[in-house]
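Colleague: no FASTA, just this:
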């Protein structure tokens, strides 16, 4: 691609021959060759500008920086205000602006992103309207699953994926949009037709520092929408109401409040299904789903709002929803049942997610004992750890504290932070996660529920710089079926 097209709508300083042809783009200095464009930006751990001398030796067609210090280092170099934002723009240009040719639904919020995206995808698929998914569980296109390593990939990879979706003939995509990706401009050149806000509660404060900064990160998705796009917002949430009031796009609200466009009126739950009564755009509807928990009803409302935004009929949406079994991997997933013992895994790793899961299980299994196994990730927000312990103690007969991707942080420090949240000694500290799960299962009586929380379908543990295979689901099955 010639530079006049690659750099279209990009503000930059520096003289460059726009007829130069570039064959590939990279922000990884190791992948650069003489036909490449290299974009240097400052990451969390390393700064790409530090590798410019190595890149120059490979004589690339163009180097893009956002630091004046390097402007005289090479003949073919330009400066932009923000390299990450520039990467997003030129990546979109390089791949032909694919998001402008497909329907893109972006879902953001602390909890519910994965479930909302997958519910939306499965409803569309069942109606013969193929929908791709991109998020925590990877990239799903035509039932083929690929790992991406991030909830929302870097903009270069994101635009490549969007082009794959477009080229496959798939007209719809549901994408999880993380707060990190918004701050780092990964989606700034993605054309979103629908933006969904699920909720906001404490998480990632190791990165954002304050709830205000965390909210402003999420709000970027909605503040950048054009007038033809639609915001679908949970207005039961304090931050959601703020977003709804300031939104300049078209808007759909959902929640329990009387003025919501999609209003939850009544739910009746069991361990295996939920009956729902809603008012949707002024009309009353009743339907049933196999998903359990009020939080999942909110995810369903978010999905309904997204589909209405894309002109799907309400009756068709609900008909599809009622006819299929929705299984969300690692989200309140029933791994197995033995006699009257239930074994669930869930990705829950925030105080709000803990409260939602425990309170809903208590509603549908009020006479059963609840046990849980959980840990807290290392090198992440430490301030939520004690709160999670406090909530677990409130609802559970027994709590087993263990490891959950401690990374480079001292495991004993993580445990200390967690234990500060307990008011009693009704917990067990077992560092080995497999042993913790095994001990919890061995201690279960009839009519009990075990929740193994934090990892969902993750199949690894990260300890220091090493990654080891570990699956909560496989571990539970091995122990239960061997006993």
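Modeller: In hand now; what should we look at? Just so we're clear, the structure is a prediction, and the values are computed from it rather than from any experiment. Numbering: from 1, shown residues only.
Colleague: hey, let's count contacts and neighbours off CA atoms from now on
Modeller: Noted.
Colleague: after the longest helix along the chain, next one along is what?
Modeller: Across the chain, the longest stretch assigned as helix under DSSP state H is helix 294-309. Using DSSP states H and E, the helix or strand that follows helix 294-309 in sequence is helix 314-323.
Colleague: What segments of the stretch 101-250 of the chain are helices?
Modeller: Assigned by DSSP state H, counting those that start in this stretch, the stretch 101-250 of the chain shows helices spanning 113-126, 155-167, 179-183, 205-208, 211-223, 238-246.
Colleague: Out of these, which is the most enclosed?
Modeller: Of all those, helix 113-126 has the most neighbours on average by mean count of other CA atoms under 10 Å, namely a mean of 24.
Colleague: residues in contact with it?
Modeller: Defining contact as CA atoms under 8 Å, 6 or more residues apart in numbering, one finds that helix 113-126 is touched by 107, 130-133, 135-137, 173-177, 198, 296, 299-300, 302-304, 306-307, 317, 320-321, 326, 328, 331.
Colleague: Please compare the first structure with the one that follows:
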């Protein structure tokens, strides 16, 4: 496995300077030199600060001896961890909010790289990855070297920065600050990152001062982590609290967006830019229409004038992301013409990604849609291209309440809906399919089929398709593996569709010769 990305050289800092002014207790005046930071005791290197976090099963303080044996120079923890550690061979400091302290210490250790670049953050249930890609394309069109951080990985301009990950979307603060430092040293002038609700709830971006942040929408998701929809919303809302960002760009057609806009207006610490379809908003898109099979255009009214915005992705929901991206780009000084050029050519792996199978083949699209809202939007936009055959599964060990909604959303817009497996993880795949099937079959009128095994389901969809069909393979998008109970196996929806079509063509040729 690759290691987290780190600068090739990092001047050590004293523990005292790293924790100064944070209200910690313990050995806060220590002059011990710190040259790295980690929250994983197995990753400690000599001279590093080990962060002992409270966990659901055990406290990180229980592994402090192992960390010290590996060379940890000091330990950062909370009061409970400090008590568990007791007498120590290395300095120990404790914080009331250890995650927030870890974020600030990480930023200081890596030279506060976020202060030296333009920082753009995007949150929302659906569309974060697409919007970050749109932002990068707009910035690059203005000749700004741009890093991106999110679900599909880390990039600097067109180059993928390969690294192990501590989370799916937004890295833990030590790895995030280290990654920002690498990008800054390699010439990045801006970084666009997806900011997940987990990241906000767990303080991963606490030490970043954003130049602009954007809110897209809020729908049902992550209720396996958050206690309720209200808790989920309040986690997202943290990105718009006073002092987080100079500018807040918010899609106010979403009721939660409207609530956020009111909060930003009330605290007055961030310039508010509204995006929506109602009169009086700052950026108002209208007249959306398809631009070919896989593109769209709309007129955007802003600042007393109108401009045409074109994108190379289908679906009005992608246009919403593009208008939010346009507002964010202009907020940080990107010239309008450059922003429009970049937005017109942006593409996102695994987001409405077309799979080219050759002449007379059906249109095949791979998309990451994994919420009811995202499935409905994807299938709805593709139904404008042709009759849709959907392939859909739901992830195991995730919010089960959204499965029926996802099944129903697929069935409402599809001629045929094939319910199959996604990443079952430790759950019974058949039980997950049953929940999704219940939603799909409850719609009525649509043909719904169950096919165990994602590979078989993709092949079945292609077997049923004609040249005018659209096969929508939903849920996994850019992912290159399938997570089973005891292992992760190689699995790429794009590759599987290509191979399945080849098998079907060979099968057809064989039958024709016989």
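Modeller: Looks like it came in fine. No experiment lies behind these values; they were computed from the predicted model shown.
Colleague: Please tell me which residues of structure 2 the longest helix of structure 1 aligns onto.
Modeller: Using TM-score structural alignment, helix 294-309 of structure 1 corresponds to residues 316-331 of structure 2.
Colleague: got a list of contacts for the matching stretch?
Modeller: 120, 127, 130-132, 134-135, 138-139, 212-214, 216, 247, 249-251, 273, 275, 283, 285, 288-289, 296-298, 300, 309, 311, 336, 339-340, 343, 377, 381.
Colleague: Kindly report the same for stretch 33-41 of structure 2.
Modeller: For stretch 33-41 of structure 2, using CA under 8 Å, 6+ apart, the contacting residues are 10-15, 44-45, 47-53, 60, 63-64, 66-67, 73-74, 106, 109, 174.
Colleague: Return the set of buried residues in stretch 389-398 of structure 1.
Modeller: By neighbour count on 16 or more other CA atoms under 10 Å, the buried set for stretch 389-398 of structure 1 is 389-393, 395-396, 398.
Colleague: Where helices are concerned, which of the residues you listed count?
Modeller: In this view, those that belong to helices under DSSP H are 389-393, 395.
Colleague: residues touching the residue nearest the centre of structure 2, list them.
Modeller: Centroid check for structure 2 by CA atoms, centre = their mean gives residue 151 as the closest residue, at 4.0 Å. Neighbouring residues of residue 151 of structure 2 by CA under 8 Å, 6+ apart: 129, 168-170, 194.
Colleague: could you redo these as a markdown table and give each row distance to residue 481 of structure 2?
Modeller: Shown next, in a markdown table, are those (distance: CA to CA, whole Å):
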| residue | distance to residue 481 of structure 2 |
| --- | --- |
| 129 | 19 |
| 168 | 13 |
| 169 | 16 |
| 170 | 19 |
| 194 | 21 |
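Colleague: How many neighbouring residues does the equivalent of residue 437 of structure 1 over in structure 2 have?
Modeller: If you follow residue 437 of structure 1 across to structure 2 using TM-score structural alignment, you land on residue 458. By the criterion of other CA atoms under 10 Å, residue 458 of structure 2 has 27 neighbours.
Colleague: and what of residue 201 of structure 1?
Modeller: 18.
Colleague: what's near enough to touch it?
Modeller: Listed by CA under 8 Å, 6+ apart, the contact set of residue 201 of structure 1 reads 110, 350-352.
Colleague: try 6 Å
Modeller: Shown in contact with residue 201 of structure 1 (CA atoms under 6 Å, 6 or more residues apart in numbering): no residues.
Colleague: corresponding residue for it in structure 2?
Modeller: Residue 201 of structure 1 maps onto residue 219 of structure 2 when the alignment is built from TM-score structural alignment.
Colleague: Tell me the spacing between its match and residue 232 of structure 2.
Modeller: Applying CA to CA, to the nearest Å, the value for residue 219 of structure 2 to residue 232 of structure 2 is 9 Å.
Colleague: Any chance of TSV for the buried residues of stretch 389-398 of structure 1, columns distance to residue 431 of structure 1?
Modeller: Formatted as TSV, the buried residues of stretch 389-398 of structure 1 follow (distance: CA to CA, whole Å):
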residue	distance to residue 431 of structure 1
389	16
390	19
391	20
392	18
393	18
395	22
396	19
398	16
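Colleague: how near is the counterpart of residue 382 of structure 1 in structure 2 to residue 231 of structure 2?
Modeller: By TM-score structural alignment, residue 382 of structure 1 lines up with residue 400 in structure 2. Separation of residue 400 of structure 2 from residue 231 of structure 2 (CA to CA): 18 Å.
Colleague: now what about stretch 88-104 of structure 2, what contacts it?
Modeller: The contact list for stretch 88-104 of structure 2, computed with CA under 6 Å, 6+ apart, reads 24-27, 74-79, 173, 203, 206-207.
Colleague: circling back: for residue 399 of structure 2, see how far away the match of residue 201 of structure 1 is.
Modeller: Distance of residue 219 of structure 2 to residue 399 of structure 2, computed by CA to CA: 13 Å.
Colleague: is it fair to say residue 375 of structure 2 lies in a strand?
Modeller: No - according to DSSP: H, G, I helix; E, B strand; the rest coil, residue 375 of structure 2 belongs to no strand; its state is helix.
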